[in-house]
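A.B. asks: Sequence first, then the predicted structure:
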Amino acid sequence: MAQHPKSQTGSIRIIGGQWRGRKLPVLAGEGLRPTTDRVKETLFNWLQGRVANRRCLDLFAGSGSLTFEALSHQADYVVALERFAKAASQLKANQQRLNVPQSKLNVQCVDTLKFLLQKPEQGFDLIFMDPPFRKQMIAPCCDLLIQHGWLNTGAWVYIESEQELDELVVPWQLHRQKSAGQVISRLYQVE
């Protein structure tokens, strides 16, 4: 989700669903920005009724804040991509802590752009894209999602970006947008 995290720990809180209120340990490090409770609550209010029984892809999983929130809201299956081995290991440890089977959560320690170059066996209904700030990764990710068939018809794409990136050019319909602190959250629907 950003630079190589250090070995200190912090925590994230699951705000809704079956694990509401549970805290999970996460690595704390430079550049690792777990989605805040306030932003997460807004997003999952926007997605109300659109998470359960859906296939989700978390492109920059980092702390797993969005991954575990989606699973708590009954997502059918989540693929969580995280480039840094220590952060990916922490995601797997939290998967075990919550007793989430491999059939529901697939954590992969991989570079997101390289991963998206392949063609998926099956598309996804909900994409979480919260890349490292100021790395110009949103446009290439969007292009690869489209080119390689990662999106199911009617899919939802959530993009969290830095405040100064005030205009995104994506081929999807903007459903909702909100600014909070240094972050802009946008939810798009694939037509």
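C.D. replies: It's in. Numbering: from 1, shown residues only.
A.B. asks: switch to C-alpha atoms for all contacts and neighbour counts from now on
C.D. replies: Noted.
A.B. asks: quick one, longest strand in this structure?
C.D. replies: Among the elements of type strand in the chain, defined by DSSP state E, the one spanning the most residues is strand 151-162.
A.B. asks: ok, and here's another one to check against it:
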Amino acid sequence: MKAASGRIRIIGGHLRNSRLNVPDLPGLRPTPERVRETLFNWLAPTIAGVQALDLCAGTGALGIEALSRGAETVQFVEPDASAADALRDNLSRLKAHGGEVASVDAVRFLQRTPQRFGLVFLDPPFALQLWAPLTRTLEEGGWLAAAAQIYVESPRGQAPAVPANWALHREGHAGEVRYALYRRIGSDPLS
């Protein structure tokens, strides 16, 4: 699902009403404005200063929205070269400081030395069924801060299995998409 004009809008923060150029790529599903608005209302008390990971970035709308609203840094991960280039161009054009793009798939990215993130956006291409390996690696690989929040998009009616210490905080549905925000609780496996 792509905006007809090939552009989507940032809805809040200092980049509010800025437009992101969206490449015409098969399977690219920018998170709709209504869902982003709901998500960032949920995140409002905790977004300032957070280090975030947009693991299956696509357009980067979630991560750029986070930068616009006060996230300190966002690591974008996008394997498609055209999408990664468009993301870099959008970050540069908007002077959205704190964003870095890695042109690699999410599984390979998580094989690197971990860095702790307080917020993770996990919206993989639905057809690839990546939720189980990515959530497991995020949790077991040391990628999450002790009280991290993890946003997950999946097909409606299909709540992916997540680690036992991820407590569902809020969820909703939009069209054929389920979106949910989890909060990590309990002990840190690397402590």
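C.D. replies: Thanks, I have the structure now. Because the structure is predicted, anything quoted here is derived from the model rather than measured.
A.B. asks: where does the TM-score land?
C.D. replies: Comparing the chains after superposition, counting by TM-score structural alignment, normalised by the length of the first structure, produces a TM-score of 0.90; 181 aligned residues with a Cα RMSD of 1.4 Å.
A.B. asks: still on that earlier bit, could you tell me where the helix or strand that comes right after the longest strand of the first structure falls in the second structure?
C.D. replies: Sequence order places strand 173-180 as the next helix or strand after strand 151-162 of the first structure, per DSSP states H and E. Mapped onto the second structure using TM-score structural alignment, strand 173-180 of the first structure covers residues 167-174.
A.B. asks: Mean distance of the longest strand of the first structure to its aligned residues in the second structure, please.
C.D. replies: Between strand 151-162 of the first structure and the aligned residues of the second structure, the post-superposition mean distance stands at 0.4 Å (mean Cα distance after the TM-score superposition for the first structure).
A.B. asks: now that strand, how far from the centre of its chain.
C.D. replies: For strand 151-162 of the first structure, the distance between its averaged C-alpha position and the chain's averaged C-alpha position is 10 Å (Cα atoms, centre = their mean, to the nearest Å).
A.B. asks: So what does Ser92 of the second structure match up with in the first structure?
C.D. replies: With TM-score structural alignment as the criterion, the equivalent of Ser92 of the second structure in the first structure is Gln96.
A.B. asks: Next, the buried residues of the lengthiest helix in the first structure.
C.D. replies: As far as residue count goes, and with DSSP state H defining each element, the longest helix of the first structure is helix 85-97. Burial within helix 85-97 of the first structure, assessed by neighbour count using 16 or more other Cα atoms under 10 Å, is assigned to Lys86, Ala87, Ala88, Ser89, Gln90, Leu91, Lys92, Asn94, Gln95.
A.B. asks: will you turn the residues you listed into TSV that also has distance to Gln163 of the first structure?
C.D. replies: Rendered in TSV, the data for the buried residues of helix 85-97 of the first structure read as follows (distance: Cα to Cα, whole Å):
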residue	distance to Gln163 of the first structure
Lys86	28
Ala87	25
Ala88	27
Ser89	30
Gln90	28
Leu91	27
Lys92	31
Asn94	30
Gln95	31
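A.B. asks: Nearest to Gln182 of the first structure among those residues?
C.D. replies: Proximity of the buried residues of helix 85-97 of the first structure to Gln182 of the first structure, judged by Cα to Cα, is greatest for Ala87, which lies at 23.1 Å.
A.B. asks: residue contacts, the aligned partner of the closest one in the second structure?
C.D. replies: Matched across to the second structure, Ala87 of the first structure falls on Ala83, judged by TM-score structural alignment. Contacts here follow Cα atoms under 8 Å, 6 or more residues apart in numbering; on that basis Ala83 of the second structure touches Val22, Pro23, Leu25, Gly58, Thr59.
A.B. asks: Equivalent analysis for Asp80 of the second structure, please.
C.D. replies: Here Asp80 of the second structure is in contact with Ser103, Val104 (Cα under 8 Å, 6+ apart).
A.B. asks: Repeat that for Ser103 of the second structure.
C.D. replies: Val77, Glu78, Pro79, Asp80, Ala81, Ala84.
A.B. asks: ok, now Val79 of the first structure?
C.D. replies: With contact set as Cα under 8 Å, 6+ apart, Val79 of the first structure has these partners: Cys56, Leu57, Asp58, Leu105, Asn106, Val107, Gln108.
A.B. asks: so Glu69 of the first structure is in which element?
C.D. replies: Here Glu69 of the first structure sits within helix 65-72, counting by DSSP H and E.
A.B. asks: post-alignment, that helix versus the second structure, mean distance?
C.D. replies: For helix 65-72 of the first structure, the mean distance from the matching residues in the second structure following superposition reads 0.5 Å, by mean Cα distance after the TM-score superposition for the first structure.
A.B. asks: how deep is the residue mapped onto Pro23 of the second structure from the first structure tucked in, by neighbour count?
C.D. replies: Under the alignment defined by TM-score structural alignment, Pro23 of the second structure is paired with Leu27 of the first structure. Applying other Cα atoms under 10 Å, we find 23 other residues in the vicinity of Leu27 of the first structure.
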